[in-house]
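A.B. asks: no FASTA, just this:
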């Protein structure tokens, strides 16, 4: 079985979590229809306070479901949508993909990976100690971020659980994902 969409989530109001939906609609250049983070410019409250004219490189947030299994092993209970993601995937290493990777979600939608999510302290309000589980230190002391990837919508369309996820790597050298 190949990579697939495990769940889709959206929320029209600012909230840490996003309820699961039967489907979401991605809008080219904007994000998830009806989601509070959709737009051409940034919609994250902290980023808007700094500069509301910034280009929105965080239109669609994706997390791999395998992270939830790892967190369960560390004593946390986290399910799809609870970390604010729009698309929960299964069977693809999102964090290992380079900047510019195109992800085909189902038959229509395409997102382009822009970078890593940098979770804020709100994650510890959700479950104490969770921030240390998703932001840590890797080999050589480098900071690692495991709270998902951010993307922009290149081609709109409906996305639902069970849809396939197909990665198309960009030309050129591998550019690792960085915080956006």
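C.D. replies: Yep, that arrived. None of these values were measured; they are calculated from a predicted model.
A.B. asks: alpha carbons only for contacts and neighbour counts from here, please
C.D. replies: Noted.
A.B. asks: If you count neighbours, what's buried in stretch 63-76?
C.D. replies: For stretch 63-76, the neighbour count (16 or more other C-alpha atoms under 10 Å) marks 63, 64, 65, 67, 68, 71, 76 as buried.
A.B. asks: What is the end-to-end distance of it?
C.D. replies: 16 Å (C-alpha to C-alpha, to the nearest Å).
A.B. asks: quick one: contacts of that stretch?
C.D. replies: Stretch 63-76 is contacted by residues 6, 77-80, 85, 87-94, 127, 130, 133, 146-149 when judged by C-alpha atoms under 8 Å, 6 or more residues apart in numbering.
A.B. asks: Please apply the same query to stretch 49-56.
C.D. replies: Residues contacting stretch 49-56 (C-alpha under 8 Å, 6+ apart): 39, 40, 41, 42, 43, 48, 152.
A.B. asks: quick check, nearest of the residues you listed to residue 14?
C.D. replies: residue 43 (9.7 Å; C-alpha to C-alpha).
A.B. asks: Measure how buried the nearest residue to the closest one once chain neighbours are set aside is and give me the count.
C.D. replies: Of all residues not flanking residue 43 in the chain, residue 37 sits nearest, at 4.9 Å (C-alpha to C-alpha, 6 or more residues apart in numbering). Residue 37: 26 surrounding residues under other C-alpha atoms under 10 Å.
A.B. asks: shouldn't residue 37 be in contact with residue 31?
C.D. replies: Yes - look at residue 37 against residue 31 with C-alpha atoms under 8 Å: they come within range, at 7.3 Å.
A.B. asks: dropping in the other structure now:
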């Protein structure tokens, strides 16, 4: 079933810091990511993954988080705002975590992002807000780990993204592949 939502906020940071600065608009560059962001590039930019193999393809060019997560963690006593968890695009109204791998997110008229997988939350989240790591992880009925800290994507078509832009999910052909950590 197609999903639609909207952009709540956009953020970027040219350095490898945990949080990103919310800005009026970001420019998405084809095959690279967010212009001026430390994670933009064809090869992996995440520091721990660079240490393992700097030639890996960058499956984490653009990070998206659903704003509904902020309400969920606020109920557990954690104040989180757009950009705080290092995402580039904060969304509302679209269930990002339920999308299959390969979904294309059409944002505005130009931008197309292909969903590659889930963000794997790490201990840095607890350094930002003690106890927040536990709040962004859960267990399914069968005991499987559920990661709720957003999704990662690669750029298929670039352009400008700003708050208020519509988002439409274009599902890949079946069979749908579940999101895994990237």
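C.D. replies: Here it is on my side, so go on. Bear in mind the structure is a predicted one, so any value in this text is a computation, not a measurement.
A.B. asks: returning to that earlier point: tabulate the buried residues of stretch 63-76 of the first structure (a markdown table), appending distance to residue 141 of the first structure.
C.D. replies: Putting these into a markdown table (distance: C-alpha to C-alpha, whole Å) gives the following:
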| residue | distance to residue 141 of the first structure |
| --- | --- |
| 63 | 23 |
| 64 | 24 |
| 65 | 26 |
| 67 | 21 |
| 68 | 24 |
| 71 | 21 |
| 76 | 24 |
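A.B. asks: from those residues, which ones fall inside helices?
C.D. replies: 67, 68, 71 (DSSP state H).
A.B. asks: In the second structure, what residue corresponds to the first one?
C.D. replies: When the structures are aligned by TM-score structural alignment, the residue of the second structure matched to residue 67 of the first structure is residue 69.
A.B. asks: how much space between that match and residue 177 of the second structure?
C.D. replies: To residue 177 of the second structure, residue 69 of the second structure is 23 Å away according to C-alpha to C-alpha.
A.B. asks: SS state for the residue of the second structure most remote from its centre?
C.D. replies: Within the second structure, residue 142 marks the point farthest from the mean C-alpha position, 25.3 Å out by C-alpha atoms, centre = their mean. Following DSSP: H, G, I helix; E, B strand; the rest coil, we place residue 142 of the second structure in the coil state.
A.B. asks: anything in contact with each of residue 37 and residue 31 of the first structure?
C.D. replies: Contacts common to residue 37 of the first structure and residue 31, judged by C-alpha under 8 Å, 6+ apart, are 59, 60.
A.B. asks: hey, where'd the helices end up in the first structure?
C.D. replies: 45-50, 66-73, 122-126, 130-134.
A.B. asks: matching residues in the second structure for the last one?
C.D. replies: The counterpart of helix 130-134 of the first structure in the second structure, using TM-score structural alignment, spans residues 132-136.
A.B. asks: my guess is residue 116 of the first structure meets residue 176, correct?
C.D. replies: No - in this structure residue 116 of the first structure lies outside contact range of residue 176 using C-alpha under 8 Å: 9.5 Å.
A.B. asks: quick one: which of these two has more around it?
C.D. replies: residue 116 (25 against 13).
A.B. asks: Translate that one into the numbering of the second structure.
C.D. replies: By TM-score structural alignment, residue 116 of the first structure lines up with residue 118 in the second structure.
A.B. asks: ok, how many other residues are close to residue 98 of the second structure?
C.D. replies: 9.
A.B. asks: where's the residue nearest to residue 43 of the first structure relative to residue 173 of the first structure, distance?
C.D. replies: 30 Å.
A.B. asks: same deal with residue 135 of the first structure?
C.D. replies: 26 Å.
A.B. asks: count of residues packed around the counterpart of residue 93 of the first structure in the second structure?
C.D. replies: Aligned counterpart of residue 93 of the first structure in the second structure: residue 95 (TM-score structural alignment). Counted with other C-alpha under 10 Å, the neighbours of residue 95 of the second structure add up to 16.
A.B. asks: how close does residue 95 of the second structure get to residue 150 of the second structure?
C.D. replies: Distance from residue 95 of the second structure to residue 150 of the second structure, by C-alpha to C-alpha: 10 Å.
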